[in-house]
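A.B. asks: Only the shape, not the letters, is given here:
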């Protein structure tokens, strides 16, 4: 089994401070990357995905990690899965100023978009300026003060503060060079389903939220040292099918109807681990899934109630139900994120251990009591009954909500599970039109908490603390990794003490491929599939 856990070290940031050039490609071992050992017998790769985006243009999307966007676009850099150093993808050369206030990038002189347009320094500038105006995450590049085009290949980015929070953007499809000229010509709405970029594949046919057909980009080239083939892919077509049902997704892979499954279902992992015809790759995702409570709700505005729920939760029981796709974190920043602190993990673990009696005592202190003996506590005659809003299509969340329902019943809280489609859930929780539900954090940098716990566009807890916003804003600008980790540790302690959310589990995702898929590399980034060396050898 392949293990690519993203444990970001200080080496990542310090390696950015010096001039870097694209190294020669290095061969990966066959065990680590599914090394190709024969001649291709088929040029169409068939992928099954449990979820699909409606928007292929990552600059307009909330999800730039998916198997589609990351194949259409080409990030400036990637992270090496073994050394955790920054490595080139599109760029030939790059250099950050020692204080992080400027970045010089050099692009290949013959780089082209998939439609043949020049992918040059001006295109890079235009793409980043578009991101600043159109992306829902435009704060990621708000520190970009100016982009100077030095020549066709070279651009210099000037930052008004060090861009520590922007580093993840540069290694994902969000910060890739999308063809803004085409976007302007056809309009942003049309560009959402027919974007043009410089990645290994380009769009042939797409049904929003459903199936997608991608074809090989003849102009593609990369400087990735992870792969042998740095030109156009061996496969000519990639068909991505939306298969939401876990049983169906597993069955399609086992029968050979698809070659590869992203987000492989938990229910099939044990038997696939012992199946020589199936290869498994796994990686730890940055972030967590946790409980979000509406702090404007009269029940959850009481810190003692939030503390009681934190102590009533048994993470181990939840993880046992979810299986190998989950493990229990306690702090807000897990080991796959920048600024991770093991000391803060220990603090969080000791702060609210599973303790039903202590949870009941906290509710009693807050004035809640079971006066009629029905097992549900009341306050001023009102029973503690709240709606738990969750997705109707996410199996993990449904399973976890049932476990939580049982656990909170032990302390007299009646959770009524309400399932809706994910868009409804997201909008309702962002607007504060809910009682309690799940929050899902999936990003490399703790800067995400500026939106998650303090922003206006999301902020599920509906928390308002201007002083904390100032501290988060300051932390996102710290270039020194040790200082930045310390700043976020202090913030985490405050979040934990206030029980702003309750992290429950961190996700380990799996990619499963038939053994005839040779040459596949899976990176540490969420769903990063490197198809450069892939051949279908049946």
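C.D. replies: Great, that's in hand. These numbers were taken from a predicted model, which means no experiment stands behind them.

A.B. asks: Every contact and neighbour count from this point should use C-alpha atoms.
C.D. replies: OK.

A.B. asks: At the geometric centre of the chain, which residue sits there?
C.D. replies: Closest residue to the average C-alpha location of the chain: residue 442 at 3.6 Å, with C-alpha atoms, centre = their mean.

A.B. asks: for this protein, which helix is longest?
C.D. replies: For the chain, the longest helix by residue count, based on DSSP state H, is helix 481-498.

A.B. asks: distance between that helix and the chain's centre?
C.D. replies: 21 Å (C-alpha atoms, centre = their mean, to the nearest Å).

A.B. asks: So which bits of that helix are buried?
C.D. replies: Neighbour-count burial for helix 481-498, counted by 16 or more other C-alpha atoms under 10 Å, picks out 481, 484-489, 491-493, 495-496.

A.B. asks: which helices and strands does the next helix or strand after it pack with?
C.D. replies: Downstream of helix 481-498, the first helix or strand assigned by DSSP states H and E is strand 501-514. Applying 3 or more C-alpha pairs under 8 Å, 6 or more residues apart in numbering; DSSP states H and E, we find strand 501-514 packed against strand 260-262, strand 278-284, strand 287-293, helix 315-322, strand 326-327.

A.B. asks: want to compare, so here's the second one:
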């Protein structure tokens, strides 16, 4: 979605602003979903008895704009607590039931049939019905700023009290990914009728926490849903939360967040800067939790620029990059180098493609200089910068004011100078990076992308969607469109592998690394995160002190 534990498409640098960031954090384990039918093996698990209660406090770096998942520009654990997903993924990445007890896809891939559980109730006490599921999906398809992510929906029917049929104009395999997130979560129809587009002010759905109290600029506080008994399939506690309240405090300043954690006023500290990890480890009752993000950081080219139409220039830059110093010195070791178009945390990752990319673009200064010379760029005046016709090989590198990215940029600047490429670092805010890159007013940039489906390549590389790297390749377009309509998982992954091979040979970017997201927890037990969805079952967590 960055569900890194988030679902924000804002971070992938698309023309749309949502889905990636649950679109989520991942581990280094490779996982793939499935488009086949599934059944809930234990839909009536008895809830475990809650412990003593208390208030669980999470320090979150980003405050969402609304609690309505269908109109937000940032979806993560801080604003998805009132909701449940229709499907989920287990801890191995396999697609499994959640609010739907089973699902099936027609042979032609155009009809998805969802059979919903009978025992689920909204927080108001009203039963969840197929009609309410239908209404929520229709609302998303009508009003969401990222409604295209739901695919070419033709119509939706509630054929009985439990059964929903979603009809598509053409097969659309990525719909499984939408069912896993809370974009399509069922809403209480009476509250939706009452609040309309202001539903996010007082949401009612089926989730484990409810009745949010929002203090804009400061926090959001939820109370537990006492009747909850349909938790995520991988949750240990299938019943109501152990804690009475769940509070997300929005603390942007790193020093403030660290100080609050040290004082003991915060139980879970998300997005811990790597430079603080050793210091926090020494605090009694503290555990450090790490997970590989479901995406990667990359050095992007503006492929519309004439100079980047020469593949030798792009390949030379890729060969100049040495990822190990970046990981060790800029990120304190909390990352994994990556060479291919997809990281191991996204379905569609291919070890074959990764090895091919590593073989082609391992650090090789001599080969990089040779490619530049073949393209006509040599250091003719002895100033250390390659030039052609008197024009030096110089680029502006655009990036946000993230301290880690600035350290990465400085290392890249030094490495590219070794092959005679001059880099001028331009630090600005993330909104400016996105705006300039969308308009094509850039040369090189550093950004992140993530999504728990290989359809991310369609959103980033297909000619009409490539709004950051401005890439266009008819064969890639053909394959990425085919990937969307290939319903058999094994066949679908082969399509993406073929597209990835082209993206390695004709690189629109330089993949750099997969970040290792660091979370510090204190005086709690039961914390875990699903690496394939970014979900944290907060109902599992108990306060120990």
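C.D. replies: Thanks, I have it. Computed from a predicted structure; not experimentally measured.

A.B. asks: Which position in the second structure pairs with the residue nearest to the centre of the first structure?
C.D. replies: Aligned by TM-score structural alignment, residue 442 of the first structure pairs with residue 450 of the second structure.

A.B. asks: Give me the distance between the aligned residue in the second structure for residue 485 of the first structure and residue 317 of the second structure.
C.D. replies: Superposed on the second structure with TM-score structural alignment, residue 485 of the first structure falls opposite residue 493. Separation of residue 493 of the second structure from residue 317 of the second structure (C-alpha to C-alpha, to the nearest Å): 29 Å.

A.B. asks: next one: residue 345 of the second structure
C.D. replies: With C-alpha to C-alpha as the criterion, residue 345 of the second structure and residue 317 of the second structure are 25 Å apart.

A.B. asks: go on, residue 208 of the second structure?
C.D. replies: Residue 208 of the second structure is 49 Å from residue 317 of the second structure, by C-alpha to C-alpha.

A.B. asks: and the closest residue to residue 76 of the first structure other than its chain neighbours, what is it in contact with?
C.D. replies: Spatial nearest neighbour of residue 76 of the first structure, chain neighbours left out: residue 90 (4.8 Å); criterion: C-alpha to C-alpha, 6 or more residues apart in numbering. Residue 90 of the first structure makes contact with 74-77, 107-108, 221-224, according to C-alpha atoms under 8 Å, 6 or more residues apart in numbering.

A.B. asks: For ChimeraX, write a command that selects the buried ones of those residues.
C.D. replies: Typed into ChimeraX, the line below selects the buried ones among the contacts of residue 90 of the first structure, using 16+ other C-alpha under 10 Å:
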select :74,75,76,77,107,108,221,222,223,224
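
A.B. asks: May I see the contacts of residue 90 of the first structure organised as TSV, with secondary structure added?
C.D. replies: Formatted as TSV, these follow (DSSP: H, G, I helix; E, B strand; the rest coil):
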residue	secondary structure
74	coil
75	coil
76	coil
77	strand
107	coil
108	coil
221	coil
222	coil
223	coil
224	coil
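
A.B. asks: and in the second structure, which of the contacts of residue 90 of the first structure remain?
C.D. replies: Retained in the second structure: 74-77, 107-108, 222, out of the contacts of residue 90 of the first structure (criterion both residues aligned by TM-score structural alignment, their matches' C-alpha atoms under 8 Å).

A.B. asks: Pull the number of nearby residues for residue 465 of the first structure.
C.D. replies: 9 (other C-alpha atoms under 10 Å).

A.B. asks: which one in the second structure is aligned with the residue nearest to residue 76 of the first structure?
C.D. replies: That one, residue 90 of the first structure, aligns with residue 99 by TM-score structural alignment.

A.B. asks: Return the distance of that match relative to residue 194 of the second structure.
C.D. replies: From residue 99 of the second structure to residue 194 of the second structure the distance is 24 Å (C-alpha to C-alpha).

A.B. asks: ditto for residue 113 of the second structure
C.D. replies: 29 Å.

A.B. asks: Between those two, which is the more surrounded one?
C.D. replies: Using other C-alpha under 10 Å, the more surrounded residue of residue 113 of the second structure and residue 194 is residue 113, with 21 against 10.
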